[in-house]
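Trainee: missing the sequence, but the structure's below:
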């Protein structure tokens, strides 16, 4: 399975509670923090929920 690198590029201040919780579930707590996850359907769905707050790269 492929891996993805998710970087938080915008703040979660003044965002709905579900988006804040999604960022926390992804492991993103601070600006410019980077986490790596397996590209499972549940992770992809979480990334799509906050796609305007994060940047995503595929890792080979």
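Mentor: Here it is on my side, so go on. Quantities reported herein were computed from a predicted structural model and do not represent experimental measurements.

Trainee: alpha carbons only for contacts and neighbour counts from here, please
Mentor: Noted.

Trainee: Test my guess that residue 5 contacts residue 44.
Mentor: No. Taking Cα atoms under 8 Å as the contact criterion, residue 5 and residue 44 are not neighbours in contact, 11.4 Å apart.

Trainee: try this one next to it:
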């Protein structure tokens, strides 16, 4: 599935920034292709307000 970072991580919780880094996202508008696994889903659910998810 494709994950896009839509909002900045500035001022966010350290754990939320770690989830963004764990997904491989670096900047606003960056798109990464990730596998649909429970651990990835957990990261996406935690920071859903920063992301757009396609193909889920």
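Mentor: Sure thing, it's come through. Note that the coordinates shown come from a computational prediction; the quantities given were computed from them, not determined experimentally.

Trainee: TM-score for this pair?
Mentor: The TM-score (TM-score structural alignment, normalised by the length of the second structure) is 0.95; 56 aligned residues with a Cα RMSD of 1.0 Å.

Trainee: Run through who's touching stretch 40-57 of the first structure.
Mentor: Outside stretch 40-57 of the first structure, the residues that touch it by Cα atoms under 8 Å, 6 or more residues apart in numbering are 1, 4-12, 19, 22-23, 26, 37.

Trainee: now do 10 Å
Mentor: Contacts with stretch 40-57 of the first structure, where a contact means Cα atoms under 10 Å, 6 or more residues apart in numbering, come from 1-12, 15, 18-23, 25-26, 28, 31-39.

Trainee: so where in the second structure does that stretch end up aligned?
Mentor: Stretch 40-57 of the first structure corresponds to residues 37-54 in the second structure, going by TM-score structural alignment.

Trainee: Tell me where the first structure has helices.
Mentor: Taking DSSP state H, the helices of the first structure run over residues 17-26, 41-49.

Trainee: Please dump these into CSV; it should also carry mean neighbour count for every row.
Mentor: Formatted as CSV, the helices of the first structure follow (neighbours: other Cα atoms under 10 Å):
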stretch, mean neighbour count
helix 17-26, 14
helix 41-49, 14
